[in-house]
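K.L.:
I'll drop the sequence and a predicted model, then ask my questions.
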Amino acid sequence: MSAEETAFASPPPAIRGIEFIEFASTRPEELGAVLTRIGFRLIARHCSRQVLLYRQGGMNLIVNSDPATLASAAREGEDHQISAVAFQVDHAGRAYERSMAWGAWPIPTRAGAMELNIPGIHGVGDTVIYLVDHLRPFSIYDIDFIYLDEQRDVEPLVPDLHFFGLVQHIGPERSAQWTDFYAQLFGFRPLPAETHFGILPRGTILGSPCGCFHLQLVEPVGDALYDTEWDEQFARLAFGTPDVLGTVRAMAAQGVPFQDNAFIHTEAHGAITAAMSYDVTFELVRHATPPRESR
């Protein structure tokens, strides 16, 4: 078989975790203030671009305000948007080759001279799905980022807070297509229809093979069918926590507001923050911390 045929016939890559979530932002200071309130701390700056690295426990969030990124990713009228997710896989190069064989669209390299080149493919809208080697001898951040100080570990605001998943808005009757996309490229599978997480369970929920990450595909319904601003996009980041109510109390003590109205309110199985800094919201979902493999 040719190299492409071999890649096509190989199984989906084993996802081991989430390396980072990236936000594109025209107001990075304001977004940074929001992230600080939910427990993240700025620990590093990119050596040559307007990119910041925030960390909390095992979670990394990147705030990208580099003009080149904003030119390609920014949606009109939105100051902050989720622009990328990076999956940790066993062999990033092989995973990328397999994605190409299955028809994924490559992204042009964004790495400059002496910068790390991370393979990636086009995701929903203008987003990027990056592939990062799980078993690597170095941190990807050590090459391109300058740390603010020696303190690189950040205690989580509450124990066992972790990435749970992303809510993805999709077009009408597009659930099957996006389910196939994530299943064919990464082995995600739809969970049983009766399986629900959080307080907004609408849509199709996909789970990664490792059980460490979820995607909630949401089609427009009702008036949203006629909403010209309903774009296919990553709409919201969700954090998992074994204790939603305790996490809400800890975040509220830091000044984080939570939605409380006739339709949405905090419960033991989930909560959603009120809009902070130009409609940025985050979700909390009751979920046990997935086991992590040692690197």
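P.N.:
Perfect, I can see it now. This one's a predicted model, so the numbers in the text were calculated from it and none came from an experiment.

K.L.:
C-alpha only now, for contacts and for neighbours.
P.N.:
OK.

K.L.:
would you mind finding the longest helix in the chain?
P.N.:
The residue-count maximum for a helix in the chain (DSSP state H) belongs to helix 175-186.

K.L.:
show me what it is packed against.
P.N.:
With contacts defined as 3 or more Cα pairs under 8 Å, 6 or more residues apart in numbering; DSSP states H and E, helix 175-186 has these neighbours: strand 189-190, strand 214-218.

K.L.:
for Leu135, find the nearest of those strands.
P.N.:
Evaluated over the helices and strands packed on helix 175-186, closeness to Leu135 peaks at strand 214-218, with 22.0 Å, by Cα to Cα.

K.L.:
can you pull the buried residues of stretch 240-250?
P.N.:
Using 16 or more other Cα atoms under 10 Å as the test for burial, stretch 240-250 gives Gly240, Thr241, Pro242, Asp243, Val244, Leu245, Thr247, Val248, Ala250.

K.L.:
which outside residues touch that stretch?
P.N.:
For stretch 240-250, contacts defined as Cα atoms under 8 Å, 6 or more residues apart in numbering pick out 157-158, 160-164, 258, 266-271, 284-289.

K.L.:
strands - which of the buried residues of stretch 240-250 land there?
P.N.:
Gly240, Thr241 (DSSP state E).

K.L.:
which pair in the buried residues of stretch 240-250 spans the largest distance?
P.N.:
So, the buried residues of stretch 240-250 by Cα to Cα: farthest apart are Gly240 and Ala250, at 14.4 Å.

K.L.:
this is the comparison structure:
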Amino acid sequence: MILPHRENIPDLPNRLGIDGIEFVEYATTRPQALGQVLERMGFCPVARHRSREVTLYRQGPMNLVVNAHPEDARVSATVDGQPVISAVALRVRDALQAHQRCIEMGAWPVATHAQAMELHIPAIHGPGASRFYFVDRWQEFSIFDIDFTPIPTVEQHPPALAGMGYFGVVQYIGCDRAPDWIAYFEQMFDFQLLPDDERFGILPKGCLMRSPCGGFLWQLVEPNPALEPPLDAPECLQRLGLGTPDVGTAVAALRARGVEFVESSQLHPEDRGALTRSTLGSVAFELVHRDA
């Protein structure tokens, strides 16, 4: 017999088996300049792609890929070389099954361009020109063990500065598009919309959604009509949120490395969070308090 209190209490749905972010990719025609920004943020270059102009940066649990391959349309489409977040790779239970389910739900597939001896990483189109990748190899054996060559004499797993890790992604969306994107993340990835009174960091604007694994958040931000004409507000992946158990310590450590933060009467670094000044015209990071 099943006890009554154990009946009809289903787990939160996670049909793709999402288990965090495997990597975030930037596209740019200025990889050296972006690399300097990332190194100030604590990321270290640890490996290079075997056949493309792509570099893997890492700190702690975070993998960050800089794609400067000239034949990639996302790289050639960047404006004035400004880096853009071009992809987010989700860890899933089975990459091919996750990809197929999303296609059946109406997602647009990305054509593969894998070369000989390279892994095929299935993907669907995201906002703007971005992509969502599905990765099921990240534990003892990862995709980077196949497609990348380690940089000699470099520590392959450098520790995270101030215990930082991926906290979430901020996505800019069009006017009145929040219901569409909320439905997309709920149906496609089983994300859950958080109530308005549940907030993190210091930027209260937008809708917050939690991944089904509980490991990261997704923030949807519509343009402010008073500041941004609707026609000039493209949808895109705007910036990364980095969680840390001590925002003050992280801010101090990053400032010592030359990172500048936004400070004003409305926005300044504090215990809950901080926002770095935008560099290279488009690169900013938001620090958010997260329990260790």
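P.N.:
Arrived safely, thanks for sending. Keep in mind it's a predicted model, so treat the numbers as computed, not measured.

K.L.:
ChimeraX command for the buried members of the contacts of stretch 240-250 of structure 1?
P.N.:
Filtering the contacts of stretch 240-250 of structure 1 down to the buried ones (16+ other Cα under 10 Å) takes a single ChimeraX command:
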select :157,158,160,161,162,163,164,258,266,267,268,269,270,271,284,285,286,287,289
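
K.L.:
among the contacts of stretch 240-250 of structure 1, which lie within strands?
P.N.:
Filtering the contacts of stretch 240-250 of structure 1 for strands - DSSP E - leaves His162, Phe163, Phe164, Gly270, Ala271, Leu284, Val285, Arg286.

K.L.:
and the first one, what pairs with it in structure 2?
P.N.:
For His162 of structure 1, the aligned residue in structure 2 is Gly165 (criterion: TM-score structural alignment).

K.L.:
which residues sit in contact with the alignment partner in structure 2 of Gln254 of structure 1?
P.N.:
Using TM-score structural alignment, the equivalent of Gln254 of structure 1 in structure 2 is Arg257. Contacts for Arg257 of structure 2 (Cα under 8 Å, 6+ apart) come out as Arg40, Met41.

K.L.:
try it again with 10 Å
P.N.:
Glu39, Arg40, Met41, Gly42, Val251 (Cα atoms under 10 Å, 6 or more residues apart in numbering).

K.L.:
likewise for Gly39 of structure 1?
P.N.:
By Cα under 10 Å, 6+ apart, the contact set of Gly39 of structure 1 is 54-57, 154-158, 161, 250-251, 254.

K.L.:
and the counterpart of it in structure 2, how far from Leu280 of structure 2?
P.N.:
Alignment note (TM-score structural alignment): Gly39 of structure 1 maps to Gly42 of structure 2. Going from Gly42 of structure 2 to Leu280 of structure 2 by Cα to Cα, to the nearest Å gives 17 Å.

K.L.:
one step back: in helices only, show me the contacts of Gly39 of structure 1.
P.N.:
If you go by DSSP H, the contacts of Gly39 of structure 1 have Ala250, Met251 in helices.

K.L.:
Pro209 of structure 1: which of the contacts of Gly39 of structure 1 is nearest?
P.N.:
Leu161 (20.4 Å).

K.L.:
still touching in structure 2? Go through the contacts of Gly39 of structure 1.
P.N.:
Retained contacts for the contacts of Gly39 of structure 1 in structure 2, judged by both residues aligned by TM-score structural alignment, their matches' Cα atoms under 10 Å, are 54-57, 154-158, 161, 250-251, 254.

K.L.:
find me the equivalent region of stretch 236-246 of structure 2 in structure 1.
P.N.:
So stretch 236-246 of structure 2 sits over residues 233-243 in structure 1, by TM-score structural alignment.

K.L.:
please read the previous query as pertaining to stretch 175-192 of structure 2.
P.N.:
Aligned using TM-score structural alignment, stretch 175-192 of structure 2 spans residues 172-189 in structure 1.

K.L.:
can you give me the helices for the stretch 51-200 of structure 1?
P.N.:
Using DSSP state H, counting those that start in this stretch, the helices of the stretch 51-200 of structure 1 run over residues 67-73, 92-101, 141-144, 175-186.

K.L.:
which of the ones you listed has the highest mean neighbour count?
P.N.:
Of all the helices of the stretch 51-200 of structure 1, helix 92-101 carries the top mean neighbour count, a mean of 20, counting by mean count of other Cα atoms under 10 Å.

K.L.:
what's the mean deviation for it versus structure 2?
P.N.:
Once the two are superposed, helix 92-101 of structure 1 sits an average of 0.9 Å from its aligned residues in structure 2 (mean Cα distance after the TM-score superposition for structure 1).

K.L.:
now the angle from that helix to helix 175-186?
P.N.:
Taking axes from the mean of the first three to the mean of the last three Cα atoms, to 10 degrees, one finds that helix 92-101 of structure 1 is oriented at 140 degrees with respect to helix 175-186.

K.L.:
name the nearest residue to Ala44 of structure 1, ignoring sequence neighbours.
P.N.:
Once flanking residues are discounted, Ala44 of structure 1 sits nearest to Tyr147: 4.1 Å by Cα to Cα, 6 or more residues apart in numbering.

K.L.:
structure 2: which residue goes with that neighbour?
P.N.:
Mapped onto structure 2 by TM-score structural alignment, Tyr147 of structure 1 lines up with Pro150.

K.L.:
what's the answer for Asp90 of structure 1, then?
P.N.:
By TM-score structural alignment, Asp90 of structure 1 lines up with Arg93 in structure 2.
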